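# Take this sequence and fold it.
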Amino acid sequence: MTVEPQRTKTGFQAIRHDTIAWKLYLAYDIFMMLIIVINLICISSNAFLMSHIGAWVFEQLHLSHILQLYKTELNPWVIKTENWFIVFLIIELFIRWLIAIVQKHHQRWFFFPFIHWYEILAIHPYLRFLRLIRAGIIAFRLHELGYHVVPSAMLKQLKFYYHVLMEELSDRVVISVIDGVKMELDTSSTHKRIIHDLVDHHREMFATTLAQVLQESLATELKAQQNLIAENVGHVVVKAIEDTPELTQLLRLIPIVGGRIEQQIHSIGQRLGENITHGLVQPLVTGSSTTPNAQYQRIAEKLSQINIENRSLEQLVESVVYESLESLRKQVAVKQWQLKLEKNDQLKE
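Alright, predicted model coming up:
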């Protein structure tokens, strides 16, 4: 009779741990855990003693008469006790189901057997090992409440093996899926269509990401180098003026003020080049990573709409897809539990 929170119209009520009812539930959980463990120990011991291996062991120890006494006197009682225990589990299950219906532990009255499926299956003699699940759940709940019925070292080992099992199962599933995808791409005649659909599905995301990258990288660098670029462009304009001999010859024909005018033209050319550069660069440095400027958005949109009906581009996309799948497969194949074991061994050393 596990402690289950009662459901109300507003949700689940918190269970008070200072009530007599809760203490009774707790005592009953402990009682059930103990008798389940004792029952399984008795059944396991009986199976061993009644087997050929047990007979051989006792024969080697010259204790065959004790084994014979057990078979004739105690074994029938073990069988009767198991039958009584099965009857007790059936009655106890129906009582808890009735309590769950009355106290509305679940949204529907028939949810109880589905939630406690392992208890129903554990009633069958051939599935009695499932009773360990209930004992384990009770022990875990008691551990969460602060009652360390399971030693910490054992609990740590159980968690480790549980994670090992889950990792191995999940890794097998993921690797099988990846291999299936690769096989489908290799053998299917429609794999190009799949890749095209994949690209088409991510065009908008690609455009948004590219605009943000341009804003964060190109705009930042242009803003940092804006003055230097403007100064260099100014020098280029001045150099262009100096490399125009017709203008130089014309200015030298003007007496007295020709040299002065030439200097002014150089200065004007320098400032003109700088101002033009600032005017061209300024629109490219505005905006932010969250709201890129219009120029970068247009560039990103044009690039995202590129036609991938091109053999070289198709090979590039295929290579990216295959290498991504292979990288994912290698990462999944890494045994994290082995790395953890090696780390623990190194710490012990």
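# okay, CA-based contacts and neighbour counts for the rest of this
OK.
# any idea how far Thr81 is from Glu168?
When CA to CA, to the nearest Å is the yardstick, Glu168 and Thr81 sit 39 Å from each other.
# can you check Glu73 too?
Here Glu73 is placed at a distance of 13 Å from Thr81 (CA to CA).
# Looking at those two, which is more packed in?
Thr81 (15 against 11; other CA atoms under 10 Å).
# Show me the contact partners of stretch 76-87.
Residues outside stretch 76-87 that contact it (CA atoms under 8 Å, 6 or more residues apart in numbering): 39, 42-43, 46, 123.
# Ok, stretch 125-143 next?
With contacts defined as CA under 8 Å, 6+ apart, stretch 125-143 is touched by 2, 29-30, 32-33, 36-37, 40, 118-119, 121-122, 148-150.
# Show only the entries of the residues you listed found in helices.
Among the contacts of stretch 125-143, the members falling in helices are 29-30, 32-33, 36-37, 40, 118-119, 121-122 (criterion: DSSP state H).
# out of the residues you listed, who's nearest Glu184?
Tyr118 (38.5 Å; CA to CA).
# contacting residues around that closest one?
With contacts defined as CA under 8 Å, 6+ apart, Tyr118 is in contact with 130-131, 133-134.
# Make a markdown table out of those and add secondary structure.
Converted to a markdown table, the contacts of Tyr118 look like this (DSSP: H, G, I helix; E, B strand; the rest coil):
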| residue | secondary structure |
| --- | --- |
| Leu130 | helix |
| Arg131 | helix |
| Ile133 | helix |
| Arg134 | helix |
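# The stretch 51-200 of the chain: strands as residue ranges?
With DSSP state E, counting those that start in this stretch as the criterion, the stretch 51-200 of the chain has no strands.
# still on that earlier bit, which of the contacts of Tyr118 are buried, as a ChimeraX select command?
Restricted to buried positions by 16 or more other CA atoms under 10 Å, the ChimeraX selection for the contacts of Tyr118 reads:
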select :130,131,134
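# this one next, for a side-by-side:
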Amino acid sequence: MMLPRFQNIKSPLNWLSVMTDLLMLGLTVFDLAWLMFDALYNTNMVKKIVDPILPFYESIHEDFYFYDGIIVSIFIVEFSVRWLIAIQQKVYAKWFFYPFIHWYDVLGCFPTSSFRILRLFRIIGLTYRLHRWQVIDLNNYALFTTLTYYYNIAIEEISDRVVIKVLSQTKSEINRGQPLNEAILSQVLQPRQKEIAELIGQTLQEGIRAKYPQYQKLLEKYVVKTVENTVINNPEVQQIKRIPIVGAQIQETLNTATSQIVFGVVDQLITDLSAADNQPMITLVTESILEVFLQPQANKSTELTNELILEVIDLIVKRVKVKQWKAL
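This next block holds a predicted model:
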């Protein structure tokens, strides 16, 4: 049973809104039940059953539109008051948006059989409003969770189709030769060139500080081995090696000293790159590289950029086509 939880209502204005919603919900349920009963009363079988029990209902049936008009008048007054409140609280951007958004309330006020069924949407809207007020909790009901599940599926399918349509149009623009990549460079990347350079520089320095200590010994071994091979194969060093007695020792000393000097220079350079004091210099160098990279491109470079953009779009489309709701 759906039991209200009025302890969640604090403000007197909220109390008034909730009580109005409950009253209109009850009136709408009564109205729809009456509409169904009156429609069945038109059949001879139901009329023969009802007349002995409710002999006065025949006169009510004859004036049904009058009584229904009273209920519709209440609906119109309630709708008008809510519209005025929405205007006063600036709920929507324009004052005339309210009837378009609540179109089912407007059409449901028409006293014709084809529009009366739309009053069912009033029940749905009022019930969901009470759910948002936390007066009732629809999550405890299987029907609501089932409808929510299929609603989310429908929204995902629609949004996926919209995204795929937009990306497909983007691909068509690129294939037709429209300068989308130039627009991206001039309107997106170039205005943020300084911020991008700072981000790249900070990321580079953080990466060096985090990873270089792990690979410092490995780099030292590589430098030592490379210098050793270079020194050994150097013709002048080979002539020094031929000096009797001290030639080999001189070569080894020269090899060690050269390795230490080269590695010291490389190690100091990498350490300086990660120093916070050198961040402006790193940013300046990165910004200079970006400035060259973001200049209008040659034909081959443009073709490459277009191919990269198309491949990225294909990858995004492939990802969008994955039905996330099937994985639930």
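# so how far is the longest helix anywhere in the first structure from its chain's centroid?
As assigned by DSSP H, the longest helix anywhere in the first structure is helix 152-187. Going by CA atoms, centre = their mean, to the nearest Å, the spacing between the C-alpha centre of helix 152-187 of the first structure and its chain's C-alpha centre is 12 Å.
# How about stretch 75-92 of the first structure?
Between the mean C-alpha point of stretch 75-92 of the first structure and the mean C-alpha point of its chain there is a distance of 45 Å (CA atoms, centre = their mean).
# Next, the buried residues of the host helix or strand of Leu199 of the second structure.
For Leu199 of the second structure, the element it lies in under DSSP states H and E is helix 193-232. Residues of helix 193-232 of the second structure classed as buried by neighbour count (16+ other CA under 10 Å): 193-194, 196-198, 200-202, 204-206, 208-209, 212, 220, 223-224, 227-228, 231.
# Tell me the first helix or strand C-terminal of that helix.
Once the chain leaves helix 193-232 of the second structure, the next helix or strand it forms, by DSSP H and E, is helix 235-241.
# what about that following helix, how far off from the first structure?
Its match in the first structure and helix 235-241 of the second structure itself, once the structures are fitted together, sit a mean 4.4 Å apart by mean CA distance after the TM-score superposition for the first structure.
# Tell me how many other residues surround Asn307 of the first structure.
Residue crowding around Asn307 of the first structure was assessed by other CA under 10 Å; the count is 10.
# just Leu127 of the first structure next, same as before
Using other CA under 10 Å, Leu127 of the first structure has 13 other residues around it.
# ok, now Lys171 of the second structure?
Taking other CA under 10 Å as the neighbour definition, Lys171 of the second structure ends up with a count of 19.
# Next up, the contacts around it.
Applying CA under 8 Å, 6+ apart, we find Lys171 of the second structure in contact with 310, 313.
# any idea how far the residue opposite it in the first structure once aligned is from Val321 of the first structure?
By TM-score structural alignment, Lys171 of the second structure lines up with Lys182 in the first structure. Summarising the geometry, the distance separating Lys182 of the first structure from Val321 of the first structure, computed by CA to CA, is 9 Å.
# list the buried ones in the host helix or strand of Ala47 of the first structure?
In the assignment (DSSP H and E), Ala47 of the first structure maps to helix 20-49. Judged by neighbour count using 16+ other CA under 10 Å, the buried positions of helix 20-49 of the first structure are 22, 26, 29-30, 32-33, 36, 39-40, 42-43, 46, 49.
# What is the nearest of those to Met154 of the first structure?
Each of the buried residues of helix 20-49 of the first structure was scored against Met154 of the first structure by CA to CA, and Met33 proved nearest at 16.9 Å.
# and that closest one, what pairs with it in the second structure?
Using TM-score structural alignment as the criterion, Met33 of the first structure maps onto Leu25 of the second structure.
# Contacts only, for its match.
With CA under 8 Å, 6+ apart as the criterion, the residues that contact Leu25 of the second structure are 122-123, 126-127.
# run the last query once more with 6 Å
The neighbours of Leu25 of the second structure, taking CA atoms under 6 Å, 6 or more residues apart in numbering as the test, are Ile123.
# Quickly note the distance from Ala86 of the second structure to Val72 of the second structure.
Distance of Ala86 of the second structure to Val72 of the second structure, given as CA to CA: 21 Å.
# oh, I was asking about Ile245 of the second structure
The span separating Ile245 of the second structure from Val72 of the second structure equals 118 Å under the rule CA to CA.
# who has more neighbours, the two?
Here Ile245 of the second structure and Val72 are set side by side on neighbour count (other CA under 10 Å), and the busier one is Val72, at 19 against 9.
# Map the more buried one across to the first structure for me.
Under the alignment defined by TM-score structural alignment, Val72 of the second structure corresponds to Ile86 in the first structure.
# How about His317 of the second structure, nearest residue that isn't a chain neighbour?
For residue 317 of the second structure the amino acid is Val, not His. Distances taken as CA to CA, 6 or more residues apart in numbering put Ile164 closest to Val317 of the second structure, at 6.0 Å, once the chain neighbours are dropped.
# Check the spacing between the residue nearest the centre of the second structure and Lys321 of the second structure real quick.
Among the residues of the second structure, Ser159 comes closest to the average C-alpha position under CA atoms, centre = their mean, at 10.8 Å. From Ser159 of the second structure over to Lys321 of the second structure the distance is 11 Å, taken as CA to CA.
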